[in-house]
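Visitor: Next come a sequence and a model predicted from it.
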Amino acid sequence: MSETTRAETERAPSKFITVLKSFGFQIALALVLGVVLGLVARDIGQSAEGTDNWLAQTLSIIGSSFVSLLRAAVIPLIFTAIIASIARLRRVQNAARLAGQTLLWFAITAAISVGIGILLGSVIRPGANADSSALEAGEPSRVGGWLDFLTGLVPTNAFGLSASASAADDGSITASVGFNVLQVIVVSFAIGIAALKVGKKAEPFLQVTESALKIIQRVLWWIIRIAPIGTLGLIGNAVVQYGWESLTSLGWFAIAIYIGLALVFLVVYPAIVKLHGLSVRQFFSGVWPAVQLGFVSRSSIGTLPLTQRVTERNLGVPRSYASFAVPFGSTTKMDGCAAIYPAIAAIFVAQFFGIDLSAWQYVMIAFVSIVGSAATAGTTGATVMLTLTLSTLGLPLEGVGLLLAIDPILDMGRTALNVAGQALVPTIVAKREGILDLELYNAKREGVAYNDDADEDEDEAVTGQVETAGVSRT
């Protein structure tokens, strides 16, 4: 063996070290440790004052802090990414066609998902098998409707921010600040289009926006690097708060939901990928980091930075298109929360209250699930989507309260499927339009979704080639 070969061998990291550095392995390890620590915290029990013990509180703080960091980056990410993507789309000849294809495939996959949900709800009959003595109906705290969607389209301020205050029994007032993602998207689109209309005079603004986007992406990379720690806290806190005993009285409902999620994730999505001539294994290995984070964070918006990055760097979707499709999909593409779940849940409520659904009502379930997910964009949550479905069908809204006990457990699987779908559609559309980087899609996975600065510079060059030519790199 030559000295050069020996030196290269000595410098090459072992497979064990490579696995340890793998993002997927770190997330999986955090999941296991989180479950263990959660069980330990539950075994310790509450303190003498009736509050959570120190371990439970620590897990809760770690998990909530990580989600807060992700959510804090959402507004600047969406704002700069959409404006930058509109500026880049001016160099793509088929921009309108890309947007149309994206909406079409959103609807196609949603229709398949809701069809599976209706079938499972009718066959498994979770409502008829539920223990009525162990369940208590209650009014939902949030109700979704078409008026919410129309109201949410009109921005109340430039950043889509909202503030609310609530008074407790002891007289204390708690204030909270949130944001309406749909309004942020509307504002960003308006500014981006206005910048294009202004022309050359807007170039300095667009350059600043591009630079800000790069800075935000770097900050997001730092946040994603601590995802395993956040995962440990999130899954541990879920075990502490809910455990698995809540599944007892709603066992068949939970089984129906997870069977539906598994069918879409493991059968429908792979079939669509295969029909487009792409490797199923490469798709799953590419999107897996975002799916894992979505599962533990229970937030498509919180997972958005990583979803967009894996769509670009792992699946080969051009940044000019991904920066539009993924943020848009994170608010409107929800096969888990807005298709499978409301379909099965609506059937569950009807069966629980002894109401026979007509064929027309089944059609309405499908219609609301396919079109209605946009109505929840400003007020995200499967509960809002479910209330919209129930009110459309004329079913008792009190049925929502029946399902709240195990909603956090179900929300993990729903969000994971949402995230996978939000990466799938841009990948499929990019392949159909001939702009998918097949070399990048089929590349060996290194276990991380972000690359160093040198790789990002190369990615910018590749993106520029794609935007100019309108075809994939050869």
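Guide: Yep, that arrived. Residues are numbered from 1 along each chain as shown.
Visitor: contacts and neighbour counts: CA atoms only from here.
Guide: Noted.
Visitor: Which parts of the stretch 101-250 of the chain are strands?
Guide: Using DSSP state E, counting those that start in this stretch, the strands of the stretch 101-250 of the chain run over 161-167, 173-179.
Visitor: Would you reformat those strands as a markdown table and include distance to A423 and mean neighbour count?
Guide: Output for the strands of the stretch 101-250 of the chain, formatted as a markdown table (distance: least, C-alpha to C-alpha, whole Å; neighbours: other C-alpha atoms under 10 Å):
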| stretch | distance to A423 | mean neighbour count |
| --- | --- | --- |
| strand 161-167 | 27 | 11 |
| strand 173-179 | 23 | 11 |
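Visitor: Let me have those strands in CSV, extended by distance to A110.
Guide: Listed next are the strands of the stretch 101-250 of the chain as CSV, based on distance: least, C-alpha to C-alpha, whole Å:
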stretch, distance to A110
strand 161-167, 29
strand 173-179, 26
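Visitor: right, so of those, which gets closest to G121?
Guide: Among the strands of the stretch 101-250 of the chain, the nearest to G121 by C-alpha to C-alpha is strand 173-179 (34.3 Å).
Visitor: which helices and strands sit right next to the closest one?
Guide: When contacts are defined as 3 or more C-alpha pairs under 8 Å, 6 or more residues apart in numbering; DSSP states H and E, strand 173-179 sits against strand 161-167.
Visitor: And here is the other one:
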Amino acid sequence: MSKMKLSLTVQIIIAVVAGILFGTVVGAWAGNLKFIGDIFIRLIQMSVVLLVMTSVISAIGEMARNSKESKLGLKVGSLTFAWILFCTLLASGLGFLLATIVRPGDGMQVTEAYVAGETASIGVQETLTNFVSTNIFSAMASGDMIPIIVFSVLFGIGLNQWIKKSGDTLILDVIKQANNITLNVIQTVMKVAPLGIFALLANVTGTIGLAVVGPMVKYLGILLIGVVIVMVFMVLLTSALCKVNPALMPQKFLDMSMIALTTTSSAITFPTALKDSIEKFGVRRDVANFTMSVGMTMGSAGAAMSYVIMILFMQQASGVELPLVRLLVGVFLAVMLTLGTITVPGGSAVVATFLATSLGLPVESIALIIGVDWFAGMFRTFLNVNNDVIVSMLVANSVGALDREVYNGRKTVSAEAE
């Protein structure tokens, strides 16, 4: 009889519950386990620099390889990107507002607050100057993420130009392989995530008690409220611009929404979303194929909102006050993470570590974020997928490729290629 194997998600949920209960029972003694969680965090941190660099460079370099393959017009591409950017900024801005008002991390104090006086005194000009490092190897050694990203973007542009000029993709292929290997390292590290999360949460709960539950619930609550607000706004805006009945949309979104909520995967939901965008929403096939494909990789409004709330949560839970300029830098990084320019796969552990390192925040609070990430993933994916269809409708409407007869159910089309 074969043994039942628990998924990583289930293991993490068990670790969260066990860590909270253990810390509550044993109290301050649970702090002796903190070193296990610290090792887990360090295992992630040691891979982040290489992961970010190879992701950015390969993403920009790959554009040269694919630059001649697009058959759609510049107008469709520019409109798609514009609407994706609008939705991403809307979601991230709303996330920032909600997290600032509700302050989900307040009262946690998962680590002793350090004096941030020097950071607070840095002005806009010095902040921008510090985006560029005089020594990239020094920035890599210290984990100074923003200069690393700037260098990677410039290196990627140079690589892009070299490929266009010479046709030689050897360096790009090597970098992509390095990226894949680093992802395998991250995946290996994530196998010990339940143990690390248990140790971190046991320490936090042993220090401050069951007060940890409130912030976790508030984090999810803020994300849910934000997702609902953005979704309602975009449905009403799309209905007005496309001149369609908004009351018909909930039923049309039902199938893809159920898959998104249960799988928390945009990739798994993509076939259903693409099919429904053509057969239920009336988007012409060629436009849907392009906009939905781009949306799956770049259109992550739900993730942008989640990452911004994550930044504010970590900042508040750590008791560290960051100046507005630095918080805006964090919002910019969160937006770039979702637009595909800075691709950091590997789950919330990697994203939270990346953002905390970039902004100079302690990372102890990420255990709380990872602990509820499966539920947060439901909300993120719901907004990501549904918003992709909305963007597809808006673009189709602008180029005369939206069939309102199909949308209103008076005409039937097939998503299958003729």
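Guide: In hand now; what should we look at? Just so we're clear, the structure is a prediction, and the values are computed from it rather than from any experiment.
Visitor: Relative to Y269 of the first structure, which of the strands of the stretch 101-250 of the first structure is closest?
Guide: Among these, the nearest to Y269 of the first structure by C-alpha to C-alpha is strand 173-179 (31.3 Å).
Visitor: re the thing from before, can you tell which of the strands of the stretch 101-250 of the first structure is closest to E8 of the first structure?
Guide: Shortest distance between E8 of the first structure and the strands of the stretch 101-250 of the first structure, using C-alpha to C-alpha, is found for strand 173-179: 51.4 Å.
Visitor: now the closest one and strand 161-167, what's the angle there?
Guide: Put simply, strand 173-179 of the first structure runs at 160 degrees to strand 161-167, going by axes from the mean of the first three to the mean of the last three C-alpha atoms, to 10 degrees.
Visitor: which residues in the stretch 201-350 of the second structure form helices?
Guide: 213-242, 249-263, 266-279, 285-298, 301-317, 324-339, 348-359 (DSSP state H, counting those that start in this stretch).
Visitor: Go ahead and name everything in contact with the shortest one.
Guide: What that stands for is helix 348-359 of the second structure. Surrounding helix 348-359 of the second structure, the residues in contact under the criterion C-alpha atoms under 8 Å, 6 or more residues apart in numbering are 41, 44-45, 48, 143-146, 307, 310-311, 314, 326-327, 330, 333-334, 344-345, 362-363, 366, 369-370, 373.
Visitor: if we go to 7 Å?
Guide: 44-45, 48, 143-146, 311, 326, 330, 344, 362-363, 366, 370, 373 (C-alpha atoms under 7 Å, 6 or more residues apart in numbering).
Visitor: Give me the subset of those lying in helices.
Guide: Among those, the members falling in helices (DSSP state H) are 44-45, 48, 145-146, 311, 326, 330, 366, 370, 373.
Visitor: could I get those residues as TSV with distance to T357 of the second structure and neighbour count?
Guide: Listed next are those as TSV, based on distance: C-alpha to C-alpha, whole Å; neighbours: other C-alpha atoms under 10 Å:
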residue	distance to T357 of the second structure	neighbour count
I44	11	22
Q45	8	18
V48	10	23
M145	7	23
I146	10	19
I311	11	22
R326	12	19
G330	11	20
I366	12	24
I370	16	24
D373	19	22
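Visitor: Relative to F86 of the second structure, which of those is nearest.
Guide: Closest to F86 of the second structure, out of all of those and judged by C-alpha to C-alpha, is G330, at 17.7 Å.
Visitor: show me where the stretch 1-150 of the second structure has helices.
Guide: So, for the stretch 1-150 of the second structure - with DSSP H, counting those that start in this stretch - the helices run 8-26, 34-66, 74-102, 117-121, 124-129, 136-142, 145-166.
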